[in-house]
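Student: I'd like to go over a predicted model; first the sequence, then the structure.
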Amino acid sequence: MLEKINLEHILFLDIETVPEAENYTDLSPLKQQLFADKTAYQRKEDFTPEEFYERAGIWAEFGKIVCISVGYFRLNGTERQLRLKTFHGEEKDLLIEFKQLLESHFYHPYHLLCAHNGKEFDFPYIARRMIILGIALPNKLQLFGKKPWEIPHLDTLEMWKFGDYKHYTSLKLLTEILHVPSPKDDIDGSEVAKVFYQEKNIDRIITYCEKDVVAIAQIFLRYRQEELLEEDEIKVVG
């Protein structure tokens, strides 16, 4: 089935998120209480809400997107190229730009979005942040009323589960066992907030995010039993 999908019809993507404010104390008293209530089950008695706040970026209600990196294939005979582009800046602006890409280049029914754990994280997170910021959802994120086979989303984690819904495999582990060059050679997800707020180094985060997109595309190629991309087949297009 995967072999029948035209690679040029897939938009591979990854997002990086951080807490909406740098510090827990920057939240309003009401938002602090709501965060405490939301995370009570995960925290138990091991952490206070303030100690747990460094993880706030994983919830769309308490976090924000700082960049979305995408990758798409261009094929020419036997030649292929994965082109990378990253949207960053003010969250509302980058989401509008991402939406414009979907509506101008990836709007046909046969176009698909692909991410690792995208169905549980990236796709709903983007949709929720758009709603919060007053952005109408593009068709590719409109899931209400659609049958499962009508949802235009691919998930490299879901593919690896083979129906085993209690099974989670990280992107890093998959790259290791599938012999894909690992993208985790600098920071990891737990360090993104520090790099964003303290180092103020968005370029470092973008590089990290784009490497994840390359890894997702490489894993997809592995699933199709195709040769991995070489460095000269990967291009950042701005």
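Tutor: Everything's here; your move. Only a predicted model underlies this, so the values are computations on that prediction, with no experimental measurement involved.

Student: make it CA atoms for all contacts and neighbour counts henceforth
Tutor: Fine.

Student: what's the span of stretch 194-211, first residue to last?
Tutor: End-to-end span of stretch 194-211 (C-alpha to C-alpha, to the nearest Å): 19 Å.

Student: show me how far that stretch is from its chain's centre.
Tutor: The chain centre lies 15 Å from the centre of stretch 194-211; the measure is C-alpha atoms, centre = their mean, to the nearest Å.

Student: strands of the chain, start to end?
Tutor: Secondary structure of the chain (DSSP state E): strands located at 10-19, 63-76, 79-88, 112-115, 153-155, 234-236.

Student: so which of those is nearest Ile131?
Tutor: Closest to Ile131 of the strands of the chain, according to C-alpha to C-alpha: strand 63-76, at 12.3 Å.

Student: so in the protein, which helix runs the longest?
Tutor: The longest helix of the chain (DSSP state H) is helix 202-223.

Student: take a look at this one as well, against the first:
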Amino acid sequence: MLKRINLEHILFLDIETVPKFENYSSLDDTTKLLWEQKTKYQRKEEFTAEEFYDRAGIWAEFGIIVCISVGYFKIEGDTRNFRVTSFKGEELNILQDFKTLLELHFKKSNHLLCAHNGKEFDFPYIARRMIIHGIDLPSKLNLFGKKPWEIPHLDTLELWKFGDYKTFTSLKLMAHVLGIPSPKDDIDGSQVRDVFYNDGNIDRIATYCEKDTITVAQILLKLRNEPLLVENELKFV
């Protein structure tokens, strides 16, 4: 079934997020209380709410998107290219530009979005941040009233589970066991917050994000038992 999907109809993506504010002290009292309540289970007795704040980017209510990287296939005869680009900078601009891409080039009913753990993280995170900014959801993210088989999302983590709901396999682990070159040769997700706030290096974050996007595409190719992308097939635009 997976092989029946036209690769050119899939938009692969990955997002990078950070806490909305650099420091816990920048939160108002109401937000501090809500953060404490939201993270009580995760923190247990090990961390205070302030000590735990560097992880706030995980939650769309307390974080922001600083980069969305996307990739898509262009196939002409025997030539296969994978084009990659990133939206980065101010979150409002990122979301608006991403929405424009969807509405101009990935709006047909057979177009799909694909990410690793996208159904649990990337797709709902983008949708929530759009709503917070007052942006009307594009059809690919507006799931209200849709039946499960009508949702235009692929999730490489879900595909790897094969019906097993008791496990989580990271992108790095999945790439390793499938023989795909590791995307984590510079920073990892735990360092994005520091690179953003301490170093101000959004380009470094975008490069990391793009590598993850490429890896998601590589995993889907592997699941389809097709040749992996090689360097000269990658086009950064």
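Tutor: Good, I have the coordinates. Small disclaimer: the values here were computed from a predicted structure and weren't measured.

Student: TM value for the aligned chains?
Tutor: Overlay of the two chains. TM-score (TM-score structural alignment, normalised by the length of the second structure): 0.99; 237 aligned residues with a C-alpha RMSD of 0.4 Å.

Student: roughly how far apart are Ser25 of the second structure and Tyr197 of the second structure?
Tutor: Relative to Tyr197 of the second structure, Ser25 of the second structure is positioned 15 Å away (C-alpha to C-alpha).

Student: contact partners for the most centrally placed residue in the second structure?
Tutor: Centroid-nearest residue in the second structure: Asp14, 2.8 Å away (criterion: C-alpha atoms, centre = their mean). Shown in contact with Asp14 of the second structure (C-alpha atoms under 8 Å, 6 or more residues apart in numbering): 68-70, 115-116, 122, 209-210, 212-213.

Student: got the angle for the longest helix of the first structure vs strand 63-76?
Tutor: If you take axes from the mean of the first three to the mean of the last three C-alpha atoms, to 10 degrees, helix 202-223 of the first structure sits at 50 degrees to strand 63-76.

Student: for the first structure, what spans make up the helices?
Tutor: Under the criterion DSSP H, the first structure contains helices at 29-43, 49-52, 91-105, 122-132, 156-161, 171-177, 192-194, 202-223.

Student: reformat the ones you listed as TSV; add mean neighbour count and distance to Val18 of the first structure.
Tutor: TSV is the format used below for these (neighbours: other C-alpha atoms under 10 Å; distance: least, C-alpha to C-alpha, whole Å):
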stretch	mean neighbour count	distance to Val18 of the first structure
helix 29-43	14	15
helix 49-52	16	13
helix 91-105	16	11
helix 122-132	18	12
helix 156-161	17	22
helix 171-177	15	19
helix 192-194	20	5
helix 202-223	22	11
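
Student: can you put the ones you listed in CSV and add distance to Leu143 of the first structure?
Tutor: Listed next are the helices of the first structure as CSV, based on distance: least, C-alpha to C-alpha, whole Å:
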stretch, distance to Leu143 of the first structure
helix 29-43, 25
helix 49-52, 32
helix 91-105, 15
helix 122-132, 10
helix 156-161, 17
helix 171-177, 25
helix 192-194, 29
helix 202-223, 23
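
Student: Thr78 of the first structure is nearest to which of those?
Tutor: For Thr78 of the first structure, the closest of the helices of the first structure is helix 202-223, at 14.9 Å, according to C-alpha to C-alpha.

Student: let me see the contact set for the closest residue to Thr17 of the second structure other than its chain neighbours.
Tutor: Excluding the flanking residues, the one nearest Thr17 of the second structure by C-alpha to C-alpha, 6 or more residues apart in numbering is Ile65, at 4.4 Å. Contacts for Ile65 of the second structure (C-alpha under 8 Å, 6+ apart) come out as 15-18, 91, 94, 126, 129.

Student: thank you, goodbye.
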